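For reference, the sequence and a predicted model appear below.
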Amino acid sequence: MEITIDIEDTVPLYAQLVTQIKQAVMDGAIAPGDPLPSIRQLANDLEMNNKTVAKAYQLLERDSVIQTKGYRGTYIHPDARANSMVDVNDLVVATLEKAITTLRNAGATDSEIRIAFANILNNKTA
């Protein structure tokens, strides 16, 4: 698997990494159980910050595309192929768009929606 990061691209570096790993899984370039480089090694290979690679790995683990086995390393998840087709960000955007449309149709202002959203995120619901 070869990863190419374009620093001129408007897509964040971590998102490029996530996309390329998911694509490699879907293409069969990497298979369930295959090891991935450590965060430090991949960051060094790609000349990226460790935190950028760590963020990508965190998102991939959240989506069950990879799994970390403590000090034994990071591996492709057994269900990675199916899980690579799910984009949680798309789900979040679609769900919020639907909720905002429903609230606007009910007469809520954008300001009321923003305040309620912030309160919910900060666990300050009335």
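Noted; the coordinates are in hand.

From here on, just use CA atoms for contacts and neighbour counts.
Fine.

if I read this right, L36 contacts T74, doesn't it?
Yes. Judged on C-alpha atoms under 8 Å, L36 makes contact with T74 at a distance of 5.5 Å.

Tell me how far the closest residue to K69 other than its chain neighbours lies from A99.
Closest residue to K69 apart from its sequence neighbours, by C-alpha to C-alpha, 6 or more residues apart in numbering: Y75 at 7.7 Å. The gap separating Y75 from A99 is 37 Å, by C-alpha to C-alpha, to the nearest Å.

Between those two, which is the more surrounded one?
Y75 (22 against 13; other C-alpha atoms under 10 Å).

Looks like the more buried one contacts D34 (just checking).
Yes. The pair Y75 / D34 is scored as a contact, 5.4 Å apart, by C-alpha under 8 Å.

need the contact list for the nearest residue to A80 once chain neighbours are set aside.
Leaving aside its sequence neighbours, A80 sits nearest to V65 (C-alpha to C-alpha, 6+ apart; 4.2 Å). With contact taken as C-alpha atoms under 8 Å, 6 or more residues apart in numbering, V65 is in contact with K22, I76, H77, D79, A80, R81, N83, S84.

Comparison target below:
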Amino acid sequence: MFFSIETSGDIPIYEQIVRQVKLAVADGVLSGGQMLPSVRQLAADLAINSNTIARAYQELQNDRVLEPLRGRGMVVRRDALARCTKARNTLVADGVRRALADAIAGGMTRDELRELFEAELAKQEKQTAPLHAGDDSCD
């Protein structure tokens, strides 16, 4: 699994990892029973403190997304999909709420918002189309 960490952002690194794992489960990139890299391996790969990875894994375990396999590491729980899908939807809804509040406070009209939304949606679909090419799970 590939993580994209923003070290200078407002979101703590451990929270970025938690979000990315939940989004990957919701999207089907990670599935139930799949192993995650060890704390040491992921810390080395991302060049961040292993305590940060351990904190993210602990939160994911508390959220019932991951479970430990004795002597092997962390694995995605087989029943994590629904929780991760709900978390993804909440995360996206929060972002939309914030963006709408900013847009309305800035005086944007409904028509301007719709136009912007449709343009951005088309742009995102075009950018992600190659990632899902040949993926018939969305049909």
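Everything's here; your move. Remember, it's a predicted structure, so these values are computed and weren't measured experimentally.

Just the ones of the contacts of V65 of the first structure in helices?
Judged by DSSP state H, the subset of the contacts of V65 of the first structure located in helices is K22, A80, R81, N83.

Same list (these) but as a markdown table, adding neighbour count and distance to A118 of the first structure.
Output for these, formatted as a markdown table (neighbours: other C-alpha atoms under 10 Å; distance: C-alpha to C-alpha, whole Å):
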| residue | neighbour count | distance to A118 of the first structure |
| --- | --- | --- |
| K22 | 24 | 32 |
| A80 | 24 | 33 |
| R81 | 22 | 35 |
| N83 | 18 | 30 |
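
Save the residues you listed as a markdown table, and put in distance to N89 of the first structure too.
What follows is those, written out as a markdown table (distance: C-alpha to C-alpha, whole Å):
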| residue | distance to N89 of the first structure |
| --- | --- |
| K22 | 14 |
| A80 | 17 |
| R81 | 18 |
| N83 | 13 |
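
so which of the residues you listed would you say is closest to L13 of the first structure?
K22 (14.4 Å; C-alpha to C-alpha).

All the helices of the second structure, in order from the start?
For the second structure, applying DSSP H gives helices covering 13-27, 39-46, 50-62, 81-105, 110-128.

which other helices and strands contact the fourth one?
If contacts are counted by 3 or more C-alpha pairs under 8 Å, 6 or more residues apart in numbering; DSSP states H and E, helix 81-105 of the second structure sits against helix 13-27.

One more pass at 10 Å, please.
When contacts are defined as 3 or more C-alpha pairs under 10 Å, 6 or more residues apart in numbering; DSSP states H and E, helix 81-105 of the second structure packs onto helix 13-27, helix 110-128.

and these, which is most packed in?
Scoring those by mean neighbour count under mean count of other C-alpha atoms under 10 Å gives helix 13-27 as the most buried, with a mean of 20.

With the first structure overlaid, report how far it is off on average.
By mean C-alpha distance after the TM-score superposition for the first structure, the fitted helix 13-27 of the second structure averages 0.3 Å away from its aligned residues in the first structure.

ok, L23 of the second structure - contacts?
Applying C-alpha atoms under 10 Å, 6 or more residues apart in numbering, we find L23 of the second structure in contact with I17, V29, L30, L81, C84, T85, K86, A87, R88, N89, L91.

now these in CSV, with distance to L113 of the second structure?
As requested, the contacts of L23 of the second structure are exported to CSV (distance: C-alpha to C-alpha, whole Å):
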residue, distance to L113 of the second structure
I17, 31
V29, 31
L30, 34
L81, 32
C84, 28
T85, 26
K86, 25
A87, 25
R88, 22
N89, 20
L91, 20
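
Many thanks, have a good one.
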